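**Q** Fold the following for me, if possible:
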Amino acid sequence: MSDIKYKRVILKVSGEALAGKDGFGINPEVIKDLAEEIKTVHSMGVQIAIVCGGGNIWRGETGAKMGMDRAQADYMGMLATVMNGLALQDGLEHAGVPTRVQTSIEMRQVAEPYIRRRAVRHLEKGRVVIFSGGTGNPYFSTDTTAALRAAEIEADVILMAKNNVDGVYSADPKVDPDAVKFEELTQLDIINKDLRVMDRTASSLSMDTEIPLIVFNMNEPGNIKKVVLGENIGTTIRGDK
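**A** The predicted structure follows:
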């Protein structure tokens, strides 16, 4: 453990990342590969909590643009994150990693309700905890969930695992060949430059709690391990003001 820089982490995985090349739904191979990556880090003694997005199944914002009630559409998105959480739990337990799913909306037949003290106790006992259901409130993203849960469990860092994106750029590198990759930023930079790494609510909360964020490519094997060991990959977004 002496070589580990971050001993309790929140891993934020986008829904799109879980879809892999399919672009929609849950890709079993992606789940399997991610579970193995997490297993490697877990075996080092790192306490890992995970927040999954739901964009591979449903986006509340998209539903609202189609004319749905925004709150109703967001609740559907929360349910999508539960599906992703259960899929990832299954992958982790097949890999031999004890895992608990906690949801902000109670559904006791499939998962525990979110209880902060119980979540921390699971981490201390060496279990991975997956936080599903967002914050339980409409209008808040899973980025905000990650920032909120990180503060609640006193995580050392938020690891934002991206799908084939190796950090934060000044523009979309797939569109703009002159886009510049940032090695280090602050949350205030993210807000002022409108870089859209996290939504403004999540950035403001991370800035208030001073929890750093590291954006990196989850498709590169071994990257999660490299991050927790303190290797300089991706983009580090400092939590200080």
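**Q** For the rest of this, base every contact and every neighbour count on C-alpha atoms.
**A** Fine.
**Q** Quick check: buried residues in the longest helix seen in the chain?
**A** For the chain, the helix with the greatest residue count under DSSP state H is helix 70-94. Within helix 70-94, the residues scored as buried using 16 or more other CA atoms under 10 Å are 70-71, 73-92.
**Q** Residue 152 contacts residue 115, correct?
**A** No. Using CA atoms under 8 Å, residue 152 is not in contact with residue 115; the gap is 10.3 Å.
**Q** Another sequence for comparison is provided below:
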Amino acid sequence: MPAYKRILLKLSGEALMGDDAYGINRATIVRMVREVAEVTQLGCEVAVVIGGGNIFRGVAGGAGGMDRATADYMGMMATVMNALALGDTMRQEGMTARVMSAIAIDQVVEPYVRPKALQYLEEGKVVIFAGGTGNPFFTTDTAAALRGAEIGAQVVLKATKVDGVYTADPKKDPTATRYASVSFDEAIARNLQVLDATAFALCRDQKLPIKVFSIFKEGALKRVVLGEDEGTLVHV
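**A** A predicted model of the protein is given here:
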């Protein structure tokens, strides 16, 4: 039995690039979708918030000097592109997914409506939240914390390239050790970078735990959902 009935998975856009400089690596997105399929087969309800850095990175060279709000709206559009790609890959893998956007693009994806999202989750569909929070100046980390709280997720799973939170940068310090768990207060005191400050504060206030793990480690998502010692749990 899964340790978590309902999860919010936060995927960065960069996670979809694989070894490419930008864009979406087909083999990478298929592998990630199959990992999600494994946990849905366990009976876990899955919602996903996805970033757009991989798409926006391709146009970043021409974005120098751009107004921050305009650049953020471009980033939101990039998250919609990634959400469509993720949803389509899930369909091809035999899953049922629904993409819901915080910014209105009715001809392409559904608008985000909380009761509808809850209905989809209860029906066993994967819900992919695109468009961030729908506002500039807020990251997709904040969108993950917000949507996680709204849908009653038991945990926010932050999928990264590193298999948890460490005492130091493991690439620079070979003696660095991984925290199995750490409290919100300890994370603040030790200046551990878990989520951006706004998202972190929201999770702490809502008593919504965060699990940081590596999406590039085969089977890690399933082990997290089963409650095994994988990644780092940040808790109240």
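**Q** returning to what we had before: okay, residue 152 and residue 115 of structure 1: which has more neighbours?
**A** Remark: of residue 152 of structure 1 and residue 115, residue 152 carries more neighbours, 14 against 11, as counted by other CA atoms under 10 Å.
**Q** Kindly provide the distance from the alignment partner in structure 2 of that one to residue 130 of structure 2.
**A** By TM-score structural alignment, residue 152 of structure 1 lines up with residue 150 in structure 2. From residue 150 of structure 2 over to residue 130 of structure 2 the distance is 15 Å, taken as CA to CA, to the nearest Å.
**Q** against structure 2, where does stretch 68-80 of structure 1 fall?
**A** Aligning stretch 68-80 of structure 1 against structure 2 (TM-score structural alignment) gives residues 66-78.
**Q** now stretch 177-185 of structure 1
**A** Against structure 2, stretch 177-185 of structure 1 falls on residues 174-182 (TM-score structural alignment).
**Q** From one end of that stretch to the other, what's the distance?
**A** Terminal residues of stretch 174-182 of structure 2 are spaced 21 Å apart (CA to CA).
**Q** How far does that stretch sit from its chain's centre?
**A** 22 Å (CA atoms, centre = their mean, to the nearest Å).
**Q** one step back: average offset between the longest helix of structure 1 and structure 2?
**A** Aligned to structure 2 and superposed, helix 70-94 of structure 1 gives a mean residue distance of 0.7 Å (mean CA distance after the TM-score superposition for structure 1).
**Q** Against which helices or strands is that helix packed?
**A** The contact analysis (3 or more CA pairs under 8 Å, 6 or more residues apart in numbering; DSSP states H and E) places helix 70-94 of structure 1 against helix 15-19, helix 28-42, strand 47-52, helix 60-65, strand 99-103, strand 128-132.
**Q** Show me what residue 203 of structure 2 aligns to in structure 1.
**A** By TM-score structural alignment, residue 203 of structure 2 lines up with residue 206 in structure 1.
**Q** number of nearby residues for its match?
**A** Counted with other CA under 10 Å, residue 206 of structure 1 comes out at 30.
**Q** correct me, but it touches residue 147?
**A** Yes. In this structure residue 206 of structure 1 lies within contact range of residue 147 using CA under 8 Å: 5.8 Å.
**Q** SS state for the nearest residue to residue 185 of structure 1 once chain neighbours are set aside?
**A** For residue 185 of structure 1, ignoring the flanking residues on the chain, the nearest one in space by CA to CA, 6 or more residues apart in numbering is residue 237 at 4.6 Å. Counting by DSSP: H, G, I helix; E, B strand; the rest coil, the backbone at residue 237 of structure 1 sits in strand.
**Q** What residue in structure 2 is paired with residue 237 of structure 1?
**A** So residue 237 of structure 1 corresponds to residue 234, using TM-score structural alignment.
**Q** again, but for residue 29 of structure 1
**A** Residue 29 of structure 1 maps onto residue 27 in structure 2, by TM-score structural alignment.
**Q** tally of neighbours for that match?
**A** 11.
**Q** about what we covered before: tell me which helix or strand comes right after the helix or strand in which the match of residue 152 of structure 1 is found.
**A** According to DSSP states H and E, residue 150 of structure 2 maps onto helix 140-151. Moving toward the C-terminus from helix 140-151 of structure 2, the next helix or strand (DSSP H and E) is strand 155-160.
**Q** tell me what that following strand is packed against?
**A** Using 3+ CA pairs under 8 Å, 6+ apart: strand 155-160 of structure 2 touches strand 6-11, helix 140-151, strand 210-214.
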